[in-house]
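Student: Mind folding the following:
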Amino acid sequence: MDNLIGVGVYTPAEAGRLLHVRPSKISRWLRGHRVQGKVYEPLWTPDINLGDERVFLGFRDLMEVRVADAFIRAGVSAIRVRSTIVAAREMIGQDHPLSSDRFRTDGREIFLHIIETDEEGQQRERLLNLFRKQYEFKGILDPILKTVDFGDDGNPLLWWPGGRKLNVVVDPARSFGQPIDAASSVPTAVLAAAAIQEGIEGAAQAYEVSEASIRRSVEFENSM
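Tutor: Okay, the predicted model is just below:
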């Protein structure tokens, strides 16, 4: 289990609950599947491998699924998302390219965010359309990952699944990546269950957290 510290561990059911994505879809993406005789390989290899045939996701897998699903919800076809992962993996050299902070979408196309330096040393931002293989200026496209904190390398570090104001965070370095109250680091599931048994005030006293933390945890768990 030591190699799982700081990675986060999720079953497809747990990931589906957090992401509001069907667990069967997550398993299909990570196992591969067959449709009308055509074989579709897994979209990527999960970070977690416990040596059996069960599917587990790490935090980076969780973020990759989140972005892939967001693209599909925005109107990008599943086939195009698959093509994007293949193309982007080659471009930026990462097994989980979608969950970096370099992607944008307008609901039809997917763009890779590029910072170029010209001959005079001036930097400018461009968007590379992965399918037309041409550059387009950055416009009104917003990052998909608005609720994710990224490291200097552009990879995801933390996720705020209920938005930053709710103060619930998914941090792979704490509680194996389960949602926690950011103020106390206690899992939201624990605080919400305590609220049912002890009430808001009793739960706050039992876990030495604020009543606000209990209310936020209850709100988050109810949203799941």
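
Student: okay, CA-based contacts and neighbour counts for the rest of this
Tutor: Noted.

Student: and the helix or strand containing Ser217, what does it pack onto?
Tutor: Secondary structure assignment for Ser217, by DSSP states H and E: helix 211-223. With contacts defined as 3 or more CA pairs under 8 Å, 6 or more residues apart in numbering; DSSP states H and E, the packing partners of helix 211-223 are strand 168-169, strand 180-181, helix 188-207.

Student: which residues sit against the last one?
Tutor: Looking back up the chat, that one is helix 188-207. 168, 179-181, 210-211, 213-215, 217-218, 220-221 (CA atoms under 8 Å, 6 or more residues apart in numbering).

Student: Kindly give a single PyMOL line that selects the buried subset of those.
Tutor: When burial is assessed using 16 or more other CA atoms under 10 Å, the buried subset of the contacts of helix 188-207 is captured in PyMOL by this command:
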select buried, resi 168+179+180+181+211+213+214+215+217+218+220+221
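
Student: Tell me which residue is most central in this protein.
Tutor: To find the centre residue of the chain, average its C-alpha atoms and take the closest one (CA atoms, centre = their mean): that gives Met63, at 1.8 Å.

Student: residues contacting it?
Tutor: Counted by CA under 8 Å, 6+ apart, Met63 has contacts 99, 156.

Student: List the buried residues in the helix or strand containing it.
Tutor: When secondary structure is defined by DSSP H and E, Met63 falls within helix 59-73. Of all the residues in helix 59-73, those buried under the rule 16+ other CA under 10 Å are 59-72.

Student: Could you also give me the structure for this second sequence? I'd like to compare it with the first:
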Amino acid sequence: MSVVVDVLERPIYTMSQVDRLLGLPHGTARRWIDGYSRRGREYRPIVRQSPTREDLVTWGEFVETRLLSEFRDAGVPIINMRPAIEALRAQTASRYPLAHSASLLTPMGKELVKRIQDEVHLNQELRLVVLRNGQYMLTPPAELYVNAMEFNDDGEAVRMLPDPDFPEVVLDPFRAFGEPAVRSVPTEVIAEQVRAGDPEELVAELYDLPLEHVRAAVLFEQRHSA
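Tutor: Below you'll find the predicted structure:
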């Protein structure tokens, strides 16, 4: 009897892979996802409800970490976002509330997020939703996150664009082991063949890909492997 695993619960990456794929400094994913200790003080995780010391990261955890990464340069410790995420979990009864479109793409979801932000006095720099001219609007980091995600009919985040400049390249937990890929071909594989001297046209024919997909894969790897 096969067991169907919810896409958000699918273990897909290690902590170091999350750092690499999201362009985070080494160790950042582990601190955000599983918590850490410093100078005798324990800092609880932001993404997980409690520390597990598990190195494997689920797709839902990865997606929520992507959202946190959009706020990384805000100048305010990301740990300050934890009370808002905890309250949102409780209100929505969801383990991954920020990996569901209902939280950020529906009027009711935006209103709930705004109310929780106010209740926990979340720093302005870390807010996802603001009230402007009588309408609930996403802040720029939250909008970047939403635009990078593809949601299924159940509202779950199922695919991610790692770089908006290359819409052909996606991260999909069910393809290419979650690595950046065009269709199901890892961009690293394509770029390696081109670097080895294979013409882009030959690589496109080999993998039955449009030539522009091959070129996008090569440019993507040049930018993100530097």
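
Student: Kindly calculate the angle that the helix holding Ser217 of the first structure makes with helix 188-207.
Tutor: Taking axes from the mean of the first three to the mean of the last three CA atoms, to 10 degrees, helix 211-223 of the first structure and helix 188-207 form an angle of 160 degrees between their directions.

Student: Minimum distance to Gln123 of the first structure: which of the helices and strands packed on helix 211-223 of the first structure has it?
Tutor: strand 168-169 (33.6 Å; CA to CA).

Student: For the closest one, name the packing helices and strands.
Tutor: In terms of contacts (3+ CA pairs under 8 Å, 6+ apart), strand 168-169 of the first structure is packed against strand 180-181, helix 211-223.

Student: how far is it from where the chain is centred?
Tutor: 13 Å (CA atoms, centre = their mean, to the nearest Å).

Student: Just give me the mean distance for that strand relative to the second structure.
Tutor: Once superposed with the second structure, the aligned residues differ from strand 168-169 of the first structure by a mean of 0.9 Å; criterion: mean CA distance after the TM-score superposition for the first structure.

Student: Now do that strand: which range of the second structure does it align onto?
Tutor: When strand 168-169 of the first structure is aligned against the second structure using TM-score structural alignment, it corresponds to residues 169-170.

Student: residues in contact with the matching stretch?
Tutor: In this structure, residues lying in contact with stretch 169-170 of the second structure by CA under 8 Å, 6+ apart are 159-163, 180-183, 187, 216-217, 220.

Student: if you set the cut-off to 6 Å instead, what comes out?
Tutor: By CA atoms under 6 Å, 6 or more residues apart in numbering, the surrounding residues in contact with stretch 169-170 of the second structure are 160-161, 180-182.

Student: Wait, a helix at Tyr145 of the second structure?
Tutor: Yes - assigned with DSSP: H, G, I helix; E, B strand; the rest coil, Tyr145 of the second structure falls within a helix.

Student: can you pull the contacts of it?
Tutor: So Tyr145 of the second structure contacts Leu67 (CA under 6 Å, 6+ apart).

Student: Could you do Leu157 of the first structure as well?
Tutor: So Leu157 of the first structure contacts 149-150 (CA under 6 Å, 6+ apart).

Student: on that earlier part again, please tell me how far the residue nearest to the centre of the first structure sits from Ala192 of the first structure.
Tutor: In this structure, Met63 of the first structure and Ala192 of the first structure are 24 Å apart, going by CA to CA, to the nearest Å.
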